[in-house]
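Student: Sequence and predicted model, in that order:
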Amino acid sequence: MRVLLSTYGSRGDVEPLVGLAARLRESGAQVRVCAPPDEDFAQRLDHIDVPLVPVGPSARALTVAAPPPSSLPERAAAVIAGQLEAVTAAAEGCDVLVATGMLPAAAGALSVAEKLGIRSVSVTFQQLTLPSPGRPPLAYPGRPFPPEVTDNRVLWGLDAESINALFGAALNTNRASIGLPPVDDVRDYVIGDRPWLATDPVLDPWQQPADLDVVQTGAWILPDRRPLPAGLEAFLAAGAPPVYVGFGSMPMLASQDAAQVAVEAVRAQGRRAVVARGWAGLAPIDDRGDCFVVGEVNQQALFGRVAAVVHHGGAGTTTTATRAGAPQVVVPQTADQPYWAGRVARLGIGVALDGPTPTTESLSAALRTALAPETRVWATAVATMIRTDGAALAAQLLLDAAGR
C-alpha cells in the first residue's frame, strides 16, 4: 500500500503527519509526505525514515513575513499551483491521499487525487472549520462577519461565501489547467462527505450535527523517545520543577519584552524557567542561572517534568501538555488558539489569558492559579483520559479503505 500525506502550514500541521506516517510504516505501507521545505520538518520526517516532498516556500519565512490579509487570494493561487505540481508527481502510484493544512492547499491536493482517481481523505486538526449550528465559524483576516448577525447557520453561510471569494477563482483556474470542472463551493469540496477530525474527544468533544458525518480518530502523536539534552537534564535536576515557556510557530511574540514578561512572571512565583526559542526567537533576558533556553526538544519528556506549561494554544502543544498532566497557561494569539485556551480553562487544567499580549502581572496571576495544587490534581486526572491510539486508528482506517 502506498500513501501520500499532504499539507501546507506550520509545525502543528506537519507534526501529526509524522505520527501517522510512523504508524503506517509499522503496518508495512510506503509513505511520502508533501510539506513545506522547512529544515525542522525535514528532520522530523528523516527521524522516521519518511521522505519529504517539498512544496511551496518556507512556512516559517512566510509566517514571519506576515503578509497583509489583502494578499491572501494571490498567495492561495500560488499555494494551489504548488500543490498541483508537487502532489501530482508524488501521488503517482499511490492508493490513498490524505489532505490537510491550510484550506487552499487541501483543495489543491484533493483536486490531484480527483484527477488521478485516487481515494482521498480530508483531515482537520481542529473542529472550528467544520460547520456546526452549535458555534460560529472563524472569520478570515480582513473579512469580519457583520456584528449584527448572530445566527450560527447564517454565519456559516457567510463563511462559505467568504471562502469562495478568497479561493474560488484560484482553485478553479488551477483545476481547469488539469482538465477538471469548476467547484461551486470550495469549503464543501474540501470537507467532503466524511471528514476526519484528528483530535482527542475529551479535550475536543465533537457534537455531531445531523448533516455532517465526522470520524474523530483521536490526536496523531508519535511517541518521542529522544533523550533530553545533557544540559537540560542537569538544569532539571538542580532544583524544583521549572515552568516551561514557549510559543511554537508564533512569531508575534518575537520581542525582548515577551521574554522579559514571561521570565519575570515565572520568577515572581519563585520558579525557574525553561524557555523555548521557537519561531519567536525568545532569548535569555540576563545571565542569571535560573533560566535555561532550548531549541528543538522532546516536549513529551519535558512536559512531564515541569511545574506548568506556558504556551500559545496550538492543538499539538495543548494535547501534549494535557497528556503529560502539566497545568497550563495559554496565551492565545490567533485562529483556533482561543478555542484551545477555552477548553483548557473549562476542563480546569489551566488558565486562559484574555488577550494575546500578557503583562508581568497578568501572567504572574495566571501562573499562581496554574501552580495551585488543585490545578495539578485536575491536570493529572484528565491526563489519564486522553487517548493514545489516534494515529494507530487512523492508519488502520486507511489500510481498510485501501483494501476495499
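Tutor: Received the coordinates, thanks.

Student: C-alpha only now, for contacts and for neighbours.
Tutor: OK.

Student: neighbours of residue 135, just the number please.
Tutor: As a burial measure, residue 135 scores 15 neighbours (other C-alpha atoms under 10 Å).

Student: My guess is it contacts residue 152. True?
Tutor: Yes: the pair residue 135 / residue 152 is scored as a contact, 6.1 Å apart, by C-alpha atoms under 8 Å.

Student: And for the host helix or strand of residue 329, what's in contact with it?
Tutor: Using DSSP states H and E, residue 329 sits in strand 328-330. Strand 328-330 is contacted from outside by 308-313, 321, 341, 344, 349-353, 366-367, 370, using C-alpha atoms under 8 Å, 6 or more residues apart in numbering.

Student: Just these: which are in strands?
Tutor: If you go by DSSP state E, those have 308, 309, 310, 311, 350, 351, 352 in strands.

Student: residues in contact with the third one?
Tutor: Translated: residue 310. With C-alpha under 8 Å, 6+ apart, residue 310 has these contacts: 243, 244, 245, 246, 247, 328, 329, 330, 331.

Student: Output these in CSV; the columns should cover distance to residue 147.
Tutor: Shown next, in CSV, are those (distance: C-alpha to C-alpha, whole Å):
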residue, distance to residue 147
243, 39
244, 38
245, 35
246, 34
247, 30
328, 32
329, 30
330, 27
331, 25
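
Student: and of those, the nearest to residue 62?
Tutor: residue 247 (17.0 Å; C-alpha to C-alpha).

Student: SS state for residue 50?
Tutor: coil (DSSP: H, G, I helix; E, B strand; the rest coil).

Student: and the comparison structure, right after this:
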Amino acid sequence: MRKTYTASTYSNDTLESSRHNTIRASLNDNDWNDSPPPYTLIAGDSNTLTGNDGRVSLDVNSKLARTLSVFIKDRPEQSPPEYQESEIEEFAQPPPLNIVIQIVGSRGDVQPFIALGNELQKSGHRVRLATHDIFRDFVTKPGLEFYPIGGDPNELMSYMVKNPGLIPSMKSMQAGEITKKRAMIREMLEGCWRSCIEPDDATGAPFVADAIVANPPSFAHVHCAQALGIPVHLMFTMPWTATKSFPHPLANIKDNKAEPSIINRLSYAMVEWMTWQGLADVVNGWRETLDLEPVPTTEGPFLAYTQNIPTTYCWSGALVPKPSDWGQHIDVCGFFFRDTPDYKPPQDLQDFLNAGSTPIYIGFGSIVLEDPEKISLIIAEAVRITGVRCVLSKGWAGLSNVSQSPDIFELGDCPHEWLFQHVSAVIHHGGAGTTACGLKNGLPSLVCPFFGDQPFWGEMIHAAGAGPKPIHHKSLSVDNLSEAIRFLTTPEAAEFAHLIAQRMSTESGVQTAVQSFHRNLPRQTIRCDILPHLPAVWTYKTSSKHTIKLSKLAAELLIDRLKIDGKKLGMNELRTYIIENKRWDPITGAASAAIGTTVEGNEDDSRSILSSHQDDADNKSLIATSAEAPNQKKQNQDGKRIAKGFGKAGNTILKGGLIDIPFALAEGLRNAPAMYGDKPRDFGPVIDWKTGGIVAGKGLVFGLYDGISGLVTEPVKGAKKEGALGALKGFGRGLGGMYWKPNAGLAGLLGYTMQGIYKSVYSAIHTGTRKTIAAARREEGILLLAKARGDQSFDLGQIVTAFEEIKKDDCR
C-alpha cells in the first residue's frame, strides 16, 4: 500500500521520535521505489517558514484571488497528445540541433546545466550556454560554447537578499534599485535574444538556435522561441507548474477554510500574476523589437500552461514525486550532476582534513550578505560550543574565521563534488546544486534560506528526516545554530541522509532530462526531406506547390547550384505559438477586450509622459551647467513624444473597436456552449487573412448546421447516456446551441475576418526580425557547405539528385 506523508505530519516536536521511525520504515520499505514519501508543503502549516523568507503572503479571500479562482476553474484542462511507446522509440535520436541553454541566476543555477549541456553534446547536438559574463570560464572549461547575456549575478543576489519576496522593500524603492533591476532584466532579455542568432563572440562561428532550454527566471525563452518558430523546453529546480498537491514554494497562504487542492493551484496563479505585473511592460516593450505583438494582460502569467511548454524538474522523485495532475509533457527526472572535476586540494586544506575528526561544512555560495562579520561571529561561537571542526567557505558572502580558531578552515574556491566526500554534514543556503550534492553524498544538511527555492529545499530535507528545520538567515543565532549542529552530528541524521543517498543512486537525472527533451521535440516538422539526418529550417514550394523541408546545408547547395531561388525560402516553423486572449463566454470576452483596450491606451499615454519626466531628470545636470538654454528644444521633443503617445493610444483604441472586441465576442460566443457541457468546434488558429476567412466561413456554416441539428442530435446523445433524463438535458443543450452557435457564426464573419486581415498586415509590416533570422541561417549554411566540400566522404551530388527526384514525383 502506498504511504504518503506531509510536512504537517512532522510539525510537532513531541512527535520527532515517531516521525523518524515512520520515515525510516518508509525508506527501508521493500517497495520504496513505488512508494516514496512525498514532500508536501501544506498551506498555513506551522512548520512552513514565515516572515521575510522570500515567500509572499497571499490572501485567498482577496479580490485578486477570487478573480483568478474563476479563471482557473473555467479554463479547460489542456495537455499535449499522449505519446505511444512506438513513437518514443522511433524518435529516440533526433537530428543534431543547435541548442541554446538560457540561464539566469547564481553559479549554483548554472552548474547543473553544464552537466546537461555535456550530455546533450553526447547526442551530437551543438550546445551554447547563455548566461552572465562572469561564468565564461566556468562554462567553457568543460567544453561548452558560451554566450554572455549581461546582468550581474552579484548584484542580483544582493537585491534578492534585500528583497526576498516578489514585493520590494520601501528602502530598495527609495534607493532606485527597482529601476536598476528592471534595466538589468531588459539587458538580459536582449542578451538572450542575441544568444539565439549571433555568432560565437570568441570564434566568430555562425549560430542560429534550433531549440531552447531555459530556466523560468530567464523570462526570454518562450518569446525567443516564438520569434524563431522553434521548440522551447523549461527545466527548473523548484515547482513552477500548478498542481493540487502542494502550493507554490514562494506562496505563504494565510489561514483559510477552502479546499486545499484548489488553494494550492490558486497559489501558482497568484505568484505568476504578481511576477508578470512587475515585468509586463518591460517584456512587451522588448517584444516589439522582435516584431512580436504584446502579450495580453490575462495571458502573460500563464504562457507555459496555455502553450503546453514541456517542463522537466531537476530533483529526485524519491523526495518530491511527480504530482498526479501533471501531464505527460512534465517530468521529474532527478538531480543534475556533472562529473567530479579533476581537483587536487591545496596542501593546507589537505592537512586540515587529516588533522582531526571529520569536519562539517558551512557556506552560503553565491549569496551576498549585508553583514558578513555578524554571521561569521555566530558561526565561530557555535563551532566552539559544539566542539566540531569546520570548513568555512568564504564564497560571495565574505565569511571569515573572525576568531582565528584552529578548528575553522577558511576556504576559497573548491568543487563541492570533491569536498563533500570529506565532510560529515553541511550547512548552506539551500541552493539546488548544493542541496543535491549534499544529499548525493549522504550528508545531513541544515538550510539557512535567503530567497527563492531555498526554503523549499530546507523544508524538503527536514520532511525527509535528513536535517533539522530550516533557519532563516535573519533568525540565525548562536543557540539555534548550535542546536542544529548537534542534530546534524547524530547517528540518526546520518542514517536518514544515507538512505536518501541510496535511493538517489538509482537515478540518472541528466540522462533522463535529455530523454525528456528528445521526447518532446516535434516529430513531423524537424527533419530535412533530402538529408533526414539534419534538422529542417527552411521550406520551399515547388512549381506544383508541394512544400519541401530543407536543412541549412541542403538549401545552400541548391541555391549554389541554381536549383532554387534563395529569396523564395520560407521559415520552417518547428513549433508555432499562438498567444492570444482565451475567451470562455461572450460577456466576459467582449468586456475584457474592451477593458484591455482602454488600459493599453492609457498605458501608451502614461509611458510617453513618464518618458518625458525621466528625460527631465536625466538632463537636470546638463541644464544647470550649460551656457545655452535648451528649454525650447526640450519642449519640442516632449511635445513630439507626447503627441506620438496619444497617437499610439488612438491606434490602440481603434484596433480594439474594429478587431479585438469583435474577435473576442466571436470567440466568446463560440465557446459559450462549454458552459453547459457541450464541446465547441475548433476551427484552428487565425494567423493570416486566408485562415481568417476560412475560420469565418466554417464558423458560419457549422454554426447554422450545428445549431439546427443539435435540436435532434443532443437529445439522442443524452438518451443513450442517461435515458429520459439525459434526453431532457440534451434538449436543453440543443436549445442553447440553437441560440449560441448561429450567433457565433454571424459574429465570426466580422471578428475572424478582421483578425486575419490584421495578422497579415502586421506580418507584412514587421519583417525586420524574420530577415535577421534568415540572414543568420544563410550565413551558417554557407559555412556548413564549405565544410561539406572539404569532406571527401560526403557526396554533395546526392542532394541535387534527391531534390530532382522530389520534383519529378510532384509532376506525376
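Tutor: Yep, that arrived. Quick caveat, the model's predicted, so the values are computed rather than measured.

Student: hang on, the earlier thing: among the contacts of residue 310 of the first structure, which two are most distant?
Tutor: Pairwise distances across these peak at 14.4 Å for 243 and 331 (criterion: C-alpha to C-alpha).

Student: And the two? Which one has more around it.
Tutor: Each of residue 243 of the first structure and residue 331 has its neighbours counted (other C-alpha under 10 Å); residue 243 has more, 28 against 25.

Student: Map the more buried one onto the second structure.
Tutor: In the second structure, the residue paired with residue 243 of the first structure is residue 360, using TM-score structural alignment.

Student: ditto for residue 119 of the first structure
Tutor: In the second structure, residue 119 of the first structure lands on residue 231 (TM-score structural alignment).

Student: quick one: that match and residue 212 touch, right?
Tutor: Yes: between residue 231 of the second structure and residue 212 there is a contact under C-alpha under 8 Å: 6.4 Å.

Student: Now the common contact residues for the two.
Tutor: residue 225.

Student: Please say which of these two ends up with more neighbours.
Tutor: Remark: of residue 231 of the second structure and residue 212, residue 231 carries more neighbours, 26 against 22, as counted by other C-alpha under 10 Å.

Student: and the gap between that one and residue 308 of the second structure?
Tutor: 11 Å (C-alpha to C-alpha, to the nearest Å).

Student: and if you look at residue 286 of the second structure?
Tutor: For residue 286 of the second structure, the distance to residue 308 of the second structure (C-alpha to C-alpha) stands at 23 Å.

Student: If you count surrounding residues, which of the two has more?
Tutor: Counted by other C-alpha under 10 Å, residue 286 of the second structure and residue 308 do not tie: residue 286 has more neighbours, with 20 against 17.

Student: which position in the first structure aligns with the more buried one?
Tutor: That one, residue 286 of the second structure, aligns with residue 174 by TM-score structural alignment.

Student: Could I get the buried residue list for the longest helix anywhere in the first structure?
Tutor: Criterion DSSP state H: the longest helix present in the first structure is helix 72-91. Neighbour-count burial for helix 72-91 of the first structure flags 72-73, 75-84, 86-88, 90-91 (criterion: 16 or more other C-alpha atoms under 10 Å).

Student: coming back round to it: from the ones in strands among the contacts of strand 328-330 of the first structure, which is closest to residue 295 of the first structure?
Tutor: Using C-alpha to C-alpha, those come closest to residue 295 of the first structure at residue 311, 14.6 Å.

Student: ok, back up a step: contacting residues for the match of residue 243 of the first structure?
Tutor: Applying C-alpha under 8 Å, 6+ apart, the residues contacting residue 360 of the second structure are 388, 389, 390, 391, 423, 424, 425, 426, 427.

Student: what do you get for residue 68 of the second structure?
Tutor: By C-alpha under 8 Å, 6+ apart, the neighbours of residue 68 of the second structure are 266, 269, 270.

Student: do residue 129 of the second structure as well
Tutor: Listed by C-alpha under 8 Å, 6+ apart, the contact set of residue 129 of the second structure reads 100, 101, 102, 103, 113, 114, 117, 139, 144, 145, 146, 147.

Student: Can you add secondary structure, neighbour count and distance to residue 745 of the second structure and give those residues back as JSON lines?
Tutor: Output for these, formatted as JSON lines (DSSP: H, G, I helix; E, B strand; the rest coil; neighbours: other C-alpha atoms under 10 Å; distance: C-alpha to C-alpha, whole Å):
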{"residue": "100", "secondary structure": "strand", "neighbour count": "29", "distance to residue 745 of the second structure": "44"}
{"residue": "101", "secondary structure": "strand", "neighbour count": "31", "distance to residue 745 of the second structure": "44"}
{"residue": "102", "secondary structure": "strand", "neighbour count": "32", "distance to residue 745 of the second structure": "43"}
{"residue": "103", "secondary structure": "coil", "neighbour count": "26", "distance to residue 745 of the second structure": "46"}
{"residue": "113", "secondary structure": "helix", "neighbour count": "25", "distance to residue 745 of the second structure": "49"}
{"residue": "114", "secondary structure": "helix", "neighbour count": "26", "distance to residue 745 of the second structure": "52"}
{"residue": "117", "secondary structure": "helix", "neighbour count": "27", "distance to residue 745 of the second structure": "50"}
{"residue": "139", "secondary structure": "helix", "neighbour count": "22", "distance to residue 745 of the second structure": "55"}
{"residue": "144", "secondary structure": "coil", "neighbour count": "20", "distance to residue 745 of the second structure": "54"}
{"residue": "145", "secondary structure": "strand", "neighbour count": "20", "distance to residue 745 of the second structure": "53"}
{"residue": "146", "secondary structure": "strand", "neighbour count": "25", "distance to residue 745 of the second structure": "52"}
{"residue": "147", "secondary structure": "strand", "neighbour count": "29", "distance to residue 745 of the second structure": "50"}
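
Student: Next, please give the residue ranges for the helices of the stretch 101-250 of the second structure.
Tutor: 107-122, 136-140, 153-162, 170-174, 177-197, 221-228 (DSSP state H, counting those that start in this stretch).

Student: closest to residue 509 of the second structure out of those helices?
Tutor: Each of the helices of the stretch 101-250 of the second structure was scored for nearness to residue 509 of the second structure using C-alpha to C-alpha, and the closest is helix 107-122 (9.1 Å).

Student: which residue numbers in the first structure go with the closest one?
Tutor: Under TM-score structural alignment, helix 107-122 of the second structure corresponds to residues 11-26 of the first structure.

Student: before we move on, back to that, not counting the longest helix of the first structure itself, show me its contacts.
Tutor: With C-alpha under 8 Å, 6+ apart, helix 72-91 of the first structure has contacts from 4, 6, 32, 34, 53-56, 97, 104-105, 107-109, 111-113, 166-167, 170-171, 174.

Student: Could you measure from the residue nearest the centre of the first structure over to residue 263 of the first structure?
Tutor: Most central in the first structure under C-alpha atoms, centre = their mean is residue 12, positioned 2.9 Å from the mean C-alpha point. With distances taken as C-alpha to C-alpha, residue 12 of the first structure is found 25 Å from residue 263 of the first structure.
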